[in-house]
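**Q** What follows is a predicted structure for the sequence shown.
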Amino acid sequence: MGTKIVDMGGWTKDAAESLGGSEAGLKLILGQLAGYPLLLFYRKFLSDKDPKLQHVYFTLSGLFLGHWVIGPGVVHSIYAIIFTYLLLTIAGGTLLSVVVSFSFHLSYLLVGYWYNNTGDEYDISWTMPQCVLCLRLIGLTIDVYDGAQLKLNPDSLSKDQVKNCLTTNPDILEMLSHSFFIGGYFVGPQFSLRKFQEFASPAYHVALPSSPSRFGFKRLMIGVAYLAGHLIGNMFINEDWPNSENYTNSSLPVKLFCLLLWVKIILAKYISIWLMAEGVCVVSGLSYNGSYEDGSPCWTGCANVKLRRLESATRFGHYIEAFNINTNGWVATYVYKRLKFMNNRNISQITTLVFLALWHGWHPGYYLTFFNEFISMGFEAEWAKMWAKSKKVELWKLHPAYQTVTSIIGWVYVHFFLPHCFIPFPLKTASRIFAAYRSVYFVHFLFYLGWPVWGRPVKSYLLPPKAKSVEATKSESTPKSVETAKSEDLTKSK
């Protein structure tokens, strides 16, 4: 289980050292970029061929690149796929298959994390594509289960479930192809096997309204720009900066300002590789998602980041909508919405966030990151309710500058607290996280966890106590009629 990338030397090592990065990271980028010529070749020469030939091509190309990037550890992907195929053959479509698949794949991934744990640093190993495959194979098992439910009770499924369900078990070649498709093997995105089956057919490509290559290479160029921003920024503020003496010795204003730059530099790394992977899916045609209202084709079906929403976010809800959206969509479909029977949104949300933390690994930083997400979203939900009820806010909305001012304040709020919420994710261990937080006086905890205290005067200002009702006021101020007074006197005399 403890297979890791070894230092193989050669030109990739020299190139990585000259760029100031790791050989494993460079191989990941090059492996992802190799998807562009492979998928252009596919569209040109193989997209109109028999689906079985297409599946063979996707399987072999993905296996070859997977082995080049992560080494012999690619065999773990094969083990997981074969296990799932046998499980579906024996018990596909049953609740038992879902429970076993969920337990096996998550446990296998967690054991892999344990054996590959090298301390504070993140190593690119077989667990990286395995975490993507974990969700893909669990989702596949659930889709087969939904297909069985569709036959028994069609009205029991939601639109998403009907869209993704499989009424027959896939064969092993389809599963290998779906798993090793180079557009989604290393870092995602997630896409259902049903969608992939449609994609690997000549009719699908004949129906495409135009060539997707232009849009695909546009996403690639944006990804390269983000990667360049990450590499240049990393020269000045590296990922481990909040754990350095320079950070500790800096003044509080410098820390707070540089943290804004630090988090952007780190996130650029994730955004760049997602954009590169998305571009591969676009070039292949897999990302076709219908047409816009004006009739132009939509190629965003495999998007994992919404750049405009991300960079202009005015609340953390926007960031969650725009960042790693395929994983968030998978979790919403296969975990959160399946917990409706609990009739408690908070329990469903907490369970979903715990699953996401487990899926990332054992480090305390992952769990604290998702705890930060929970408290920030809880605060924003309460704030939104209060803001919507305020009569003062209704008057403010009439001012022409309202939208501009609130957008600026919201943008500053998100980008001020974003690094504080994200610090645990790259630092990982409790001692490093505590030291970084202590140095900035746990400012985001004071803000979010202190909301019940500092929020009281804010609520009193925006939602002043309600005045007495008009009816009650009238009844107190209106004198009694003569008949009423006589009636009361008569009652008293009796």
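**A** Cool, the structure landed.
**Q** CA only for contacts and neighbour counts going forward, please
**A** Noted.
**Q** Now for Tyr292: which residues touch it?
**A** Tyr292 is in contact with Cys298, counting by CA atoms under 8 Å, 6 or more residues apart in numbering.
**Q** here comes the other one, which I'd like you to weigh against the first:
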Amino acid sequence: LYSCLFPYPGYPFALFQRYFLFQKEVYLIHLFNTLTGLSIAYFNFGMQFTHSLLCILIQFLILRLMGRTVTAVLTTFCFQVTYLMAGYYFTATENYDIKWTMPHCVLTLKLIGLAIDYYDGGKDLEVLTDEQKQFAVRGVPTLLEVSGFSYFYGAFMVGPQFSMTDYQKLARGEKTDVPGQRPNSLVPAVKRLILGLFFLVTYALLSPYVSDEYLISDAYLEQPFWFRCFYILIWGKVILYKYVTCWLVTEGVCILVGLGYNGQDMSGKPKWDACANMKIWLFETTPFFTGTIASFNINTNAWMARYFFKRLKFLGNKLLSQALTLFFLAVWHGLHSGYLVCFQMEFLIVIVERQVMDLMQDAPVLRAWASITILKPLYYVLQQAIHWMFMGYSLVPFCLFAWDKWVKVYTSIYFVGHILFLTLFLTLPYIRRALVPRKEKLKKAE
């Protein structure tokens, strides 16, 4: 819960910037964001705030000395990732600790993204995709600008990720639904804050009854198999609420200051989801693993897609690009074995889920059973139970970190997730061959 309290200083800071710095000289906004971000870093980590300061200074020098080159991008990636890995190595414990590496992993992505966008800014528009044109940095950022971008108080501790171009628009007073005036963002910001507080209270009330400690206790191991599986289902759902809380509260800060403005929808109403890390309705209602992934930590996933997955297009293999992206995502979280196991499991589950969905669509027998109206509520409940059981199963190593802890839990439930999904992965092609008529296969191929 302590980590959930970090974003709250952002609201008075955002109110001050909104009412006293809107459309003022941009250097004042950069200075304000730098000083407030540094104060948050110093308050939480003491002199360890110098780690972020050093990486930002070196990043500025890389941009200035190496320019818009592939060398600058590769140097940035190697230096920033190596520095983060070294931080993980020298501060690692077997528990989840609030230490300087927590905001530094957010900063690492932000600075790598800046280097890539700066590199794109030196290319001709004809060779850039529409997305790259949107985020390419054309000018040469100053040290104060890079510092303000990096230390922005609304996203320094836990995100969300945003681009330098969006930050520059914020500093110029362009992130508003009413040009020349302060954004009408008070109500949308308060709504996200209230929603975040709701999940905070929910987590505070439920977490004492579904703790990590109980998972590795003898009392848990003495329970029957069905109870151990059901406990993981509930635990996995509740444990994610602390992340949901942080992201909703920080999103409110970004909306309040204007950074969350994302243009207008088809009806002309302003959208405030540019910094949204959660799609709450989808998160709570989807029965699919892919749906949960699409609703959770949205900006980090978008960053991975934009700056890593799509940049691996030269490999010519989408599955390999996905695997490498998930590997980088795992290592970015930390050096514990649990992160690798978690994302490996996620990769396997998503592949199997897509195969099952295709099979349900292509196999006439399964399609007929799935279309029976009276059985749809039963299907939904069953899907949700499977979905959250194995979502919790994947989160066990992510949250317990150490090899001896997560292996103990997996052993207690006989590695049921690995056995089930590996079996499905190996047998689904044969099941498909038996259930899908040849004409359906030909139609799919066309």
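**A** All right, it came through fine. Just so we're clear, the structure is a prediction, and the values are computed from it rather than from any experiment.
**Q** Do you know the score for how well these two fit?
**A** Overall, the chain-to-chain superposition scores 0.94 on the TM-score scale (TM-score structural alignment, normalised by the length of structure 2); 439 aligned residues with a CA RMSD of 2.0 Å.
**Q** Can you tell me the centre-most residue of structure 2?
**A** Among the residues of structure 2, the one closest to the centroid is Asn297, at 2.8 Å (CA atoms, centre = their mean).
**Q** ok, it touching Asn277?
**A** Yes. Taking contact to mean CA atoms under 8 Å, the distance of 4.7 Å between Asn297 of structure 2 and Asn277 places them in contact.
**Q** hey, where'd the strands end up in the stretch 301-446 of structure 2?
**A** Shown for the stretch 301-446 of structure 2, no strands are assigned by DSSP state E, counting those that start in this stretch.
**Q** nope, the stretch 151-300 of structure 1 is what I meant
**A** Going by DSSP E, counting those that start in this stretch, the stretch 151-300 of structure 1 shows no strands.
**Q** thinking again about what came up before, how about the residue nearest to the centre of structure 2, what's its match in structure 1?
**A** By TM-score structural alignment, Asn297 of structure 2 lines up with Asn324 in structure 1.
**Q** list the contacts for that match?
**A** Going by CA under 8 Å, 6+ apart, the list of residues near Asn324 of structure 1 reads 304-305.
**Q** State the distance from it to Ser272 of structure 1.
**A** Using CA to CA, to the nearest Å, one gets 12 Å for the distance from Asn324 of structure 1 to Ser272 of structure 1.
**Q** Repeat that for Ala322 of structure 1.
**A** 14 Å.
**Q** do the same with Gly410 of structure 1
**A** Relative to Ser272 of structure 1, Gly410 of structure 1 is positioned 25 Å away (criterion: CA to CA).
**Q** more crowded one of the two?
**A** Ser272 (25 against 17; other CA atoms under 10 Å).
**Q** nearest residue to the equivalent of the more buried one over in structure 2 other than its sequence neighbours?
**A** In structure 2, the residue paired with Ser272 of structure 1 according to TM-score structural alignment is Thr245. Spatially, and ignoring its direct neighbours in sequence, Thr245 of structure 2 is nearest to Gly196 (4.6 Å; CA to CA, 6 or more residues apart in numbering).
**Q** What separation do you get for the residue mapped onto the one you found from structure 1 and Asn304 of structure 1?
**A** In structure 1, the residue matched to Gly196 of structure 2 (TM-score structural alignment) is Gly223. Here the criterion is CA to CA. By it, Gly223 of structure 1 lies 12 Å from Asn304 of structure 1.
**Q** intersection of neighbour lists for these two?
**A** The overlap between the contact sets of Gly223 of structure 1 and Asn304 (CA under 8 Å, 6+ apart) consists of 274-275.
**Q** Please tell me which residues of structure 1 stretch 268-279 of structure 2 aligns onto.
**A** Counting by TM-score structural alignment, stretch 268-279 of structure 2 pairs with residues 295-306 of structure 1.
**Q** How far off centre is the matching stretch?
**A** Its chain's C-alpha centre and that of stretch 295-306 of structure 1 lie 16 Å apart, by CA atoms, centre = their mean, to the nearest Å.
**Q** Can you give me the end-to-end span of it?
**A** Taking CA to CA as the measure, stretch 295-306 of structure 1 stretches 21 Å from start to finish.
**Q** Would you mind listing the buried residues in that stretch?
**A** Residues of stretch 295-306 of structure 1 classed as buried: 297-306 (neighbour count, 16 or more other CA atoms under 10 Å).
**Q** three-state assignment of the closest residue in space to Val158 of structure 2 that isn't next to it in sequence?
**A** Excluding its sequence neighbours, the residue lying closest to Val158 of structure 2 (CA to CA, 6+ apart) is Pro103, at 6.0 Å. Pro103 of structure 2 carries the three-state label helix when classified by DSSP: H, G, I helix; E, B strand; the rest coil.
**Q** residue in structure 1 matching Pro103 of structure 2?
**A** So Pro103 of structure 2 corresponds to Pro129, using TM-score structural alignment.
**Q** cool, and Lys123 of structure 2?
**A** Residue correspondence to structure 1 (TM-score structural alignment): Lys123 of structure 2 is matched to Gln149.
**Q** any idea how far whatever helix or strand its match lives in is from the chain center?
**A** Per DSSP states H and E, Gln149 of structure 1 falls inside helix 127-152. Mean-position distance between helix 127-152 of structure 1 and its chain equals 18 Å (CA atoms, centre = their mean).
**Q** mind listing what's buried in it?
**A** When neighbours are counted by 16+ other CA under 10 Å, the buried residues of helix 127-152 of structure 1 are found to be 127-150.
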